[in-house]
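Q: Test case, fold it:
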Amino acid sequence: MTNKAVIHTDKAPAAIGTYSQAVKVNNTVYLSGQIPLIPDTMELIEGDISVQIRQVFDNLSEVCAASGGDLSNIVKLNIFLTDLSNFAVVNQVMGEYFQQPYPARAAIGVSELPKGAQVEMDGILVI
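A: Down below sits the predicted model:
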């Protein structure tokens, strides 16, 4: 029998739809997509794409912590960008948050994201 738990923290943005921030099944945590919302205000952070990327990593970090892990436990990261020319910025900022071995990753260009965000990320971590 699996051990399934819904993960929630007030230190990350609340869900803006019919989903949980994360779901933990045994030692695997499935992180829902995070956009660059400020948890206290639920508004998009102001600033360039690097500021938005940092906010997303900060939000993911808080959900990871609430699940008993941290960013280093992420084994798969999906990055959605409205402008793939920001790919180099993603790599630069990601290097501030992750060390080798890096997680498996995909970067996907999309036409639009919720609330007009330029970046969204989701992932899977194993604790």
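Q: Every contact and neighbour count from this point should use C-alpha atoms.
A: Will do.
Q: Going by residue numbers, what spans are strands in the protein?
A: For the chain, the strands defined by DSSP state E occupy 4-7, 22-25, 28-34, 74-81, 104-109, 119-126.
Q: So for M42, which of those sits nearest?
A: Shortest distance between M42 and the strands of the chain, using CA to CA, is found for strand 28-34: 11.6 Å.
Q: tell me the angle the closest one makes with strand 74-81.
A: Relative orientation of strand 28-34 and strand 74-81, computed by axes from the mean of the first three to the mean of the last three CA atoms, to 10 degrees: 20 degrees.
Q: Show which residues not belonging to strand 28-34 make contact with it.
A: 13, 19-24, 56, 59-60, 63-64, 67, 120-127 (CA atoms under 8 Å, 6 or more residues apart in numbering).
Q: Same check on stretch 75-88?
A: Here stretch 75-88 makes contact (CA under 8 Å, 6+ apart) with 49, 102-113, 118-126.
Q: what do you get for stretch 13-26?
A: With contacts defined as CA under 8 Å, 6+ apart, stretch 13-26 is touched by 2-9, 29-34, 37-40, 42, 59, 63, 67.
Q: Before we compare anything, build this one as well:
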Amino acid sequence: MERIEAISTDSAPKPAGHYSQATAWNDMVFVSGQLGVKPDGTHTADEPFETQVRQALANVLAVVDSAGSGPDRILRVTAYVVGVENWGNFNTIFAEVFGNARPARTVVPVTDLHHGYEIEIDAIAIRGR
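A: Okay, here's the model as predicted:
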């Protein structure tokens, strides 16, 4: 029986609770929800939406990279966005960061997130480069 592997990197913030940055089973990688927290634990919740999105995406990509994958191997992304009016801004930044990679994606408008953040992103990827 294959075992579940915990994925961890110093290039993304440490978990603030009882969870892993990601888990992997065989070639599947499941990235936990990432806020716009910097790897050193500094919060960006008081910074502009764009800054929060870019940091959250950087965190997702850092965890995916540490698992032996990359943006073109991300199968699915779920983004929780405070305020439906931020959807377009999120989409523009997402397209810039992902380029030609077009994972399946769900954007969920929500009323609020932990620590006052405006974005949280999780992902599912497969290993390989």
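Q: ok so, going back, using JSON lines, please lay out the strands of the first structure together with mean neighbour count and distance to A88 of the first structure.
A: Output for the strands of the first structure, formatted as JSON lines (neighbours: other CA atoms under 10 Å; distance: least, CA to CA, whole Å):
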{"stretch": "strand 4-7", "mean neighbour count": "15", "distance to A88 of the first structure": "31"}
{"stretch": "strand 22-25", "mean neighbour count": "20", "distance to A88 of the first structure": "28"}
{"stretch": "strand 28-34", "mean neighbour count": "22", "distance to A88 of the first structure": "20"}
{"stretch": "strand 74-81", "mean neighbour count": "20", "distance to A88 of the first structure": "12"}
{"stretch": "strand 104-109", "mean neighbour count": "14", "distance to A88 of the first structure": "11"}
{"stretch": "strand 119-126", "mean neighbour count": "22", "distance to A88 of the first structure": "13"}
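Q: In a markdown table, list those along with distance to V89 of the first structure.
A: Listed next are the strands of the first structure as a markdown table, based on distance: least, CA to CA, whole Å:
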| stretch | distance to V89 of the first structure |
| --- | --- |
| strand 4-7 | 29 |
| strand 22-25 | 26 |
| strand 28-34 | 18 |
| strand 74-81 | 11 |
| strand 104-109 | 12 |
| strand 119-126 | 11 |
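Q: And the residue lying closest to L31 of the first structure once chain neighbours are set aside, how far from H8 of the first structure?
A: Taking CA to CA, 6 or more residues apart in numbering, and ignoring the residues beside it in sequence, L31 of the first structure has A22 as its nearest neighbour in space, at 4.4 Å. Distance of A22 of the first structure to H8 of the first structure, given as CA to CA, to the nearest Å: 7 Å.
Q: again, but for D40 of the first structure
A: For D40 of the first structure, the distance to H8 of the first structure - CA to CA - is 15 Å.
Q: Which of the two has more residues huddled nearby?
A: Taking other CA atoms under 10 Å, D40 of the first structure and H8 do not tie; H8 has more neighbours (19 against 11).
Q: Test my guess that the more buried one contacts G68.
A: No - assessed by CA atoms under 8 Å, H8 of the first structure is found out of contact with G68, at 11.5 Å.
Q: How many residues are close by I16 of the first structure?
A: Using other CA under 10 Å, the number of residues around I16 of the first structure comes to 11.
Q: make that P39 of the first structure, sorry
A: P39 of the first structure, neighbours per other CA under 10 Å, totals 17.
Q: List the contacts of it.
A: The contact partners of P39 of the first structure, taken as CA under 8 Å, 6+ apart, are D10, K11, A12, P13, A14, N59.
Q: Fine by me, we can end here.
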